[in-house]
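In: give me a model of this one.
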Amino acid sequence: LKEEGCITYQLNRDANNPSRFIWTEEWTSQALLDKHLSAPHIAELFAQVPDLVESSEVLPLVKLAGGAA
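Out: Predicted coordinates for the structure are as follows:
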């Protein structure tokens, strides 16, 4: 499902800890990310997270460099 403002999203597994997953997303603006986070389907997902994971953390990141190789 493509959402307005979502440039990319990716699910990764920690190479040293296979039970640890890292989800990253890139958005065109904070406003569109906020809209996404307030959507009913995301609220449903977030309500289930505590039952599915041992712990979670949200880290806002600033992209310094990168792109397709």
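In: contacts and neighbour counts: CA atoms only from here.
Out: Noted.
In: and the gap between Asn54 and Ala31?
Out: No Asn there; residue 54 is Glu. Distance of Glu54 to Ala31, given as Cα to Cα, to the nearest Å: 29 Å.
In: how many neighbours does Gln48 have?
Out: 11 (other Cα atoms under 10 Å).
In: what kind of secondary structure is it in?
Out: Secondary structure, DSSP: H, G, I helix; E, B strand; the rest coil: Gln48 is helix.
In: for the comparison step, fold the sequence that follows:
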Amino acid sequence: MIHVIAHTQAQPGKGRDIVSLSKTLIAETRKEQGCISYDLYQKPGAPDTLVFVETWESREALEAHFHTPHIRNFSAATSGLKAESRVEIVHPERIEIL
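Out: From the prediction side, this is the model:
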């Protein structure tokens, strides 16, 4: 099992737009084989700071997720709304930063 923590800092005032665009992404991702959990959190008092917290059965399941239409569509739709982003993949033996 691996965990993913995907940090996104939205452009000023765009956090709400990213949250809205994430609804389909979240619903479709939760249906994927190997997805144990997939949630989005918005920092209280800082609505442009977002964190996806995910749990996957394996790195292979996560890799398959990266190639789904819903992740590609979400990435394209939000590319101009993000100021920065960072993905941390937590394995039992190490942490990867993408």
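In: give me the TM-score for this pair.
Out: The TM-score (TM-score structural alignment, normalised by the length of structure 1) is 0.74; 63 aligned residues with a Cα RMSD of 1.8 Å.
In: all helices for structure 2, in order.
Out: Assigned by DSSP state H, the helices in structure 2 fall at 15-29, 59-66, 69-78.
In: distance to Gln9 of structure 2 for those - can I get that in JSON lines?
Out: Shown next, in JSON lines, are the helices of structure 2 (distance: least, Cα to Cα, whole Å):
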{"stretch": "helix 15-29", "distance to Gln9 of structure 2": "8"}
{"stretch": "helix 59-66", "distance to Gln9 of structure 2": "20"}
{"stretch": "helix 69-78", "distance to Gln9 of structure 2": "11"}
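In: nearest to Ile95 of structure 2, of the ones you listed?
Out: helix 59-66 (12.3 Å; Cα to Cα).
In: give me the mean deviation of the closest one from structure 1.
Out: Aligned to structure 1 and superposed, helix 59-66 of structure 2 gives a mean residue distance of 0.7 Å (mean Cα distance after the TM-score superposition for structure 1).
In: in structure 1, what range does that helix match?
Out: Using TM-score structural alignment, helix 59-66 of structure 2 lines up with residues 30-37 of structure 1.
In: the matching stretch: which residues count as buried?
Out: Within stretch 30-37 of structure 1, the residues scored as buried using 16 or more other Cα atoms under 10 Å are Leu33, His36.
In: which residues touch it?
Out: Residues outside stretch 30-37 of structure 1 that contact it (Cα atoms under 8 Å, 6 or more residues apart in numbering): Glu3, Glu4, Gly5, Cys6, Trp27, Ile42, Ala43.
In: generate a PyMOL selection restricted to the buried subset of the residues you listed.
Out: One line in PyMOL is enough to select the buried members of the contacts of stretch 30-37 of structure 1, burial here meaning 16+ other Cα under 10 Å:
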select buried, resi 5+27
